[in-house]
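> Sequence and predicted structure are below.
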Amino acid sequence: GVWLTYGTAGVAWAYFALTWDRPNRLLMSALVAMTAIVSTLVRRLPMRSILRHPRGVWLFYGWSVAIVGFVTALSALDGGPSSPIIVIYCLALIYAAMAYPPSGMVWLGGTIAVVVAGMAAATAQLDAGFILFTAGALALVATMCTLTARNHWRQHERQAALVGRLDQMVYTDSLTGCLNHRAFHERLRSAVDDALRTERPLSLAIADIDEFRFINDARGHPHGDIVLQRVGESLRAVARESDVIARIGGEEFAILLPDTTLEQAGRIAERLRAHVGNLQLVHPVTISIGVSSLPAPAGSVAALLEQADAGVYAAKRSGRDRVVVHGTSGLATPASPDDGVRARVERVITDRLIRARYQPIVSMADGQILGYEALARIDGSNLAPDRWLAMAERAGLRGDMEAAMWDAAIAGGWDIDGLLFLNASPLALLTGALWRCRNRLPSGVVIEVSEQHAITDYQALARTLSEWADAVGTQVAVDDMGSGHANLRHVLNLAPRFLKLDRSLIEGLDVHSARLALVGSMVAFAESTGALLIAEGIETPAEAEAVRAAGVAYGQGYLFARPEPSPPPVHWRPAGFLVTG
């Protein structure tokens, strides 16, 4: 709008220069100059903050009224409705059609009509035909602009609704309806910062479902999903309105408790544990909970998580189905990350407790195997690999843990005929922790870059990946596409060969139009850049059919094969591949 005002001022000055012999030119030039100065001042206002304010739109309505007044004054000084300056009214209407809702457009058009009618009535020497033509033309412009504003606003509302649905998919665990890992950690960091700044208490409870692996093995994955859903519902039923519930791992939930002391958090955790224990399922379900708190004994995000994790571990060792509050029940406060957690991580690495599991990635056209993703499992642990990696990072052993996971994948996958996808965090790549594995890599390795850390130097990461490609011929894949913003930056800066669509996009793809639209846009993007799309987490024939229909080239998921210790031969075809629409 401000730039449009500058352009209008320039045209007006040119008109004055060409007609300088007519009356009021100096006054009109001064009025235009004053309007340009006011526009400059408006341009310096904090527009983003104003737009976020509930009544921010009234500033723009006021600006439009001022422009109408400006044009009216110039027209009156130039002879009234017969002045060509009234054409500027059309510019105001066109701008409003692009910026305002239909109601604002009708209001502005009505204001201009009243003003023009008033000028025409005050100028008796103009004939009725001229007045009728001018007023009719402005009315038609106003009508067309109102229709344009209506269509534009409807599109804006549809886009806003789509963004809202996408945000929900990005930050919500689709199975349980709780926040997901990424959303929880964003909330956790913000809550810790607020608690430390205001010196108000903040507590964290981490709950882990007992014997969940055996539930899955004995009754199958669908039953395990039901257990996760019911546990999530149970936690939300007991939690207070201010509490934050998230699923942060396979069978692990976190409950953020603002304005809650350690003692209060322990009582809440007991209620959570008892409520889950009363669930009416075909078998008993229990949870073990660890509780920690700010401002003491924890003092940071890492300490808060570490102490709650230690509580879960102590609860498991003490027989499960119990709550351990940090600093009680014989649980000592760790003096540093080198205590407890570091010892556990070192044991996993030195005792070689990591086992590789391989899940095939297949062509959606004919089921032919493209390659395999190597996934890590820890012997004797129910914790998800992501939780072990988080513990390793807090202990300063993240790179060593990832390298050990690569070692396990390489040891079990030498005979793989096809591509081998190995997960790697930007941190492990940039620190060189994985470089020692390069001489043992088989051919056809794809480095699957995950979204684990904020990256400030993409050039360094791109150089590192280029060095890997030059040394051992690796390719690049970006993981978890569609689950956040950072992986979009990965795509723009790393030029990957493969893009892996996150499970949150694929789940229910056959019935969610918003997800289908987003997948379609990613297909178009991949085609324009030469990248290949892989859909992760395909679990039903309907999802597979929707993925194929959307134009995604490859897929992986439980529908085709579960991760297994030995990869199937390259001539294998998945039993779940043949689907019907």
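Nice, thanks for sending it over. All values derive from a computational prediction rather than experimental measurement.
> CA only for contacts and neighbour counts going forward, please
OK.
> Check the gap between the residue nearest to Ala550 when sequence neighbours are not counted and Pro426 for me.
Leaving aside its chain neighbours, Ala550 sits nearest to Gly520 (5.9 Å; criterion: CA to CA, 6 or more residues apart in numbering). According to CA to CA, to the nearest Å, Gly520 stands 28 Å off from Pro426.
> Determine the longest helix present in this structure.
In the chain, assigned by DSSP state H, the helix with the most residues is helix 128-171.
> could you give the angle of the helix or strand that it is followed by to helix 128-171?
Next helix or strand after helix 128-171 toward the C-terminus (DSSP states H and E): helix 181-198. Taking axes from the mean of the first three to the mean of the last three CA atoms, to 10 degrees, one finds helix 181-198 and helix 128-171 inclined to each other by 90 degrees.
> structure B:
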Amino acid sequence: MSAVPAAPAVDFLGVANRTLADLAQRVGLPSWWIGRTEGPDQVILAVTDPLFGLTPGDALSWADTHCRRVVEDGVDPVLAGLSSVPVSLAPRAVGRELGAVSLITVPLTGPDGTVLATLCGVGGGNGAHLHDLVPSVRLQGDLLGALLAAELELTERSRAAERSAQSEHADEVTGVAPPETWQTALIAEEARAARHAAPVSLVLIELPDLVDVNRRLGFTAGDGLLHRTASTVGARLRSGDLLARIAGDRFGVLLPGSGLEGSRAFVERIRTALAADGVSVRIGAATRDRAQGLLATWARAEDAIAADTASRVTSTPPPPARTTSGSDSTLDALLDLARRQIGAEFAFISTLEGDRRYIRNAVSPFPTSLTPGTDVTGRRSLCDRVLSDDAALVATDTSAPEFEAHRDHLLREGSYVGIPLHRRDGSLYGTLCTVSRAPDHSLRPRDAEILRAVTGAVMELVEEEDRSRRARRGKLARLDDLDAAGGPVVVYQPVVDLATGEAVGVEALSRFPHGTPTPDRWFADATEVGCGEELELSALDNALHGLPVLPGFLALNLSPATITTPGLLRRLERLPLDRIVLEITEHSAVADYASLLSTLEPLRRRGLRIAVDDTGAGYASLSHVLAILPDFIKLDISLVRDIDTDTSRRALAAGLVTFASATDALIIAEGIETAEELSVLRELGVQLGQGYHLARPAALSASS
């Protein structure tokens, strides 16, 4: 395996350098750079700079830059006619006579609007022309931001693929990566960090009790301690992180993308989790220093672990509690905490639903019949006594005659502590109980107080989860009713040739019952409850009824996830693909462009065309455009609205028209509502359009 990652498929730096050179010539500012924040610094990724001598890898103080004020304070992107250079550049301007100085800064944003980097230009002069050029520079920034985000995404995929390959060479005791994989990964991450000015942290975890456990209890116990540690730490890693056993009693954790604060938070989570599992550890952490690299970071982490004092809990870790709720939820963690405080074997929550009682959550390190969803109505239990008395109950020995009427023989209760649970409105919800199979004469009323101590947090979580479950059931019920009614109603909106006024195709739009959520909410809700594909395909089936009688192409809205499903491919097999346009929606992000593109490629060869929606509205659409190179680029309604009176909208639209021409795509302007907007769009060279000014959506009978 190569230690250095291959060059990314998206060459952001190559495009960035060409763009900076073009901006220097076109805008009139000679110095341009792209920088990313790394700790307190803005690190230069790409630069063309005859004025200050900046080179890639140089750093400016982020706090002192105009870039920071634009990003964090929302100030004007242009500073024109300054009498001196900004503070961040002042040390580099010594001996240089610039006269008046002007700057322009725009952010490069990622998929969720996060600022990934900033594009900055500096030069002499009064900068009177710069405000007019801001829309053009923003467009360049948006395209560069999409490229950078795409490269970072591909880098993350490459890292995940490496982790998958590394798992094939795991340490036989712990199942994690061996030392040689650790060293290879450090070299690879050093190259990535230098390219992207990305933070990286290392965490070392040492087991100071391992030798003693091996000596006293044997190597099987020692191997169990190692395995438990690896499992606990591994469960808290992200897909791109790496856990390796780098020495007999030591693990290393590589955290790409985590800086100082992120590594500190990780260390605290690990300390807490390992302590809960009864594992004594020493931990050392360090974050990559740009000037020294990751091998030096490893050495600093070694120094930190030597200075750390082990968090001592026990030398013979108890078996971890096993949740029977199907997840390691915060609620289950609270239950297990209460169980261990009391010293019980089982802990569970039961809930009343009408006249029936069910097990809601249960935790235990031992097999138990108390699984979530179990109907315990009519089954004798001390919980019934807690519910009927609405009072706490502590039973040190459930075989005593006073408990016989309620003793659960299937559960083999020997001792029991239980309290009633109440909702915020005071109504009875159920019980919180702990049980052991043997009598426990150490139990006292104070043990019920332990359960009461967590009641507030338990009920907060319970009621929030129950609200979510009710909301889910409501969404599923609406979807069932919609399906029974035949699915979404479809209307068709013509796509018009702006030069001739003739309809060249239609877009199918879904409509839902009056008084219910908007269409985008319907699709989002369906995706949330696992029915997104079914709803989209139902809408598609209804839309296809109009294909034989409608003019031109039929545009169908589908999410990236549904496009790659067998259900869609089966439907497309029987269609004239030269009349079909798939319009990729943004109900969900593209998780895997490679899979999407490989699915579309043979279909496009057969005539299928692709449209990307909402272009100009943000990262995601530009990312789609660059990755997919669609046949149609749909100009977002936010750019079309008032384009006749807004010069910045015109500038952005003009840039997209130029880009579309260079990639052999057609522009479709959405939401044209006035003659003035239509006139400007024609002047800009936009070929196609939709909107109420041209034609309203209509049902099939009115459209055919």
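Structure received. On a predicted model such as this, the values are computed, not experimentally measured, just so you know.
> Give me the TM-score for these two chains.
Superposed pair, TM-score by TM-score structural alignment, normalised by the length of the first structure: 0.46. Supporting alignment: 303 aligned residues with a CA RMSD of 4.0 Å.
> that older thread, out of Gly520 and Pro426 of the first structure, which sits in the busier spot?
Shown here are Gly520 of the first structure and Pro426; by other CA atoms under 10 Å, Pro426 has more neighbours (20 against 17).
> just checking, that one touches Gln459?
No. Contact between Pro426 of the first structure and Gln459 fails when scored by CA atoms under 8 Å: they sit 12.0 Å apart.
> residue contacts, the nearest residue to Val244 of the first structure once chain neighbours are set aside?
Spatial nearest neighbour of Val244 of the first structure, excluding adjacent residues (CA to CA, 6+ apart): Leu256 at 4.9 Å. By CA atoms under 8 Å, 6 or more residues apart in numbering, the contact set of Leu256 of the first structure is Leu188, Leu202, Ser203, Leu204, Ala205, Asp243, Val244, Ile245.
> which of the residues you listed has the most neighbours?
Ala205 (32 neighbours).
> Let me know the secondary structure of that residue.
Following DSSP: H, G, I helix; E, B strand; the rest coil, Ala205 of the first structure is assigned to strand.
> just to revisit the earlier point, quick one: list the elements packing against the longest helix of the first structure.
If contacts are counted by 3 or more CA pairs under 8 Å, 6 or more residues apart in numbering; DSSP states H and E, helix 128-171 of the first structure sits against helix 88-99, helix 102-122, helix 503-506, helix 513-529.
> all strands of the stretch 551-700 of the second structure, in order?
Using DSSP state E, counting those that start in this stretch, the strands of the stretch 551-700 of the second structure run over 553-558, 580-584, 609-615, 632-635, 666-669, 688-689.
> Also the stretch 201-350 of the second structure?
242-247, 250-256, 282-287, 322-323, 346-353.
> In CSV: these, plus mean neighbour count and distance to Ile628 of the second structure.
Below are the strands of the stretch 201-350 of the second structure laid out as CSV (neighbours: other CA atoms under 10 Å; distance: least, CA to CA, whole Å):
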stretch, mean neighbour count, distance to Ile628 of the second structure
strand 242-247, 22, 32
strand 250-256, 23, 28
strand 282-287, 24, 37
strand 322-323, 20, 44
strand 346-353, 22, 51
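> Pipe the ones you listed into JSON lines and attach distance to Glu151 of the second structure per row.
Putting those into JSON lines (distance: least, CA to CA, whole Å) gives the following:
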{"stretch": "strand 242-247", "distance to Glu151 of the second structure": "21"}
{"stretch": "strand 250-256", "distance to Glu151 of the second structure": "15"}
{"stretch": "strand 282-287", "distance to Glu151 of the second structure": "23"}
{"stretch": "strand 322-323", "distance to Glu151 of the second structure": "40"}
{"stretch": "strand 346-353", "distance to Glu151 of the second structure": "47"}
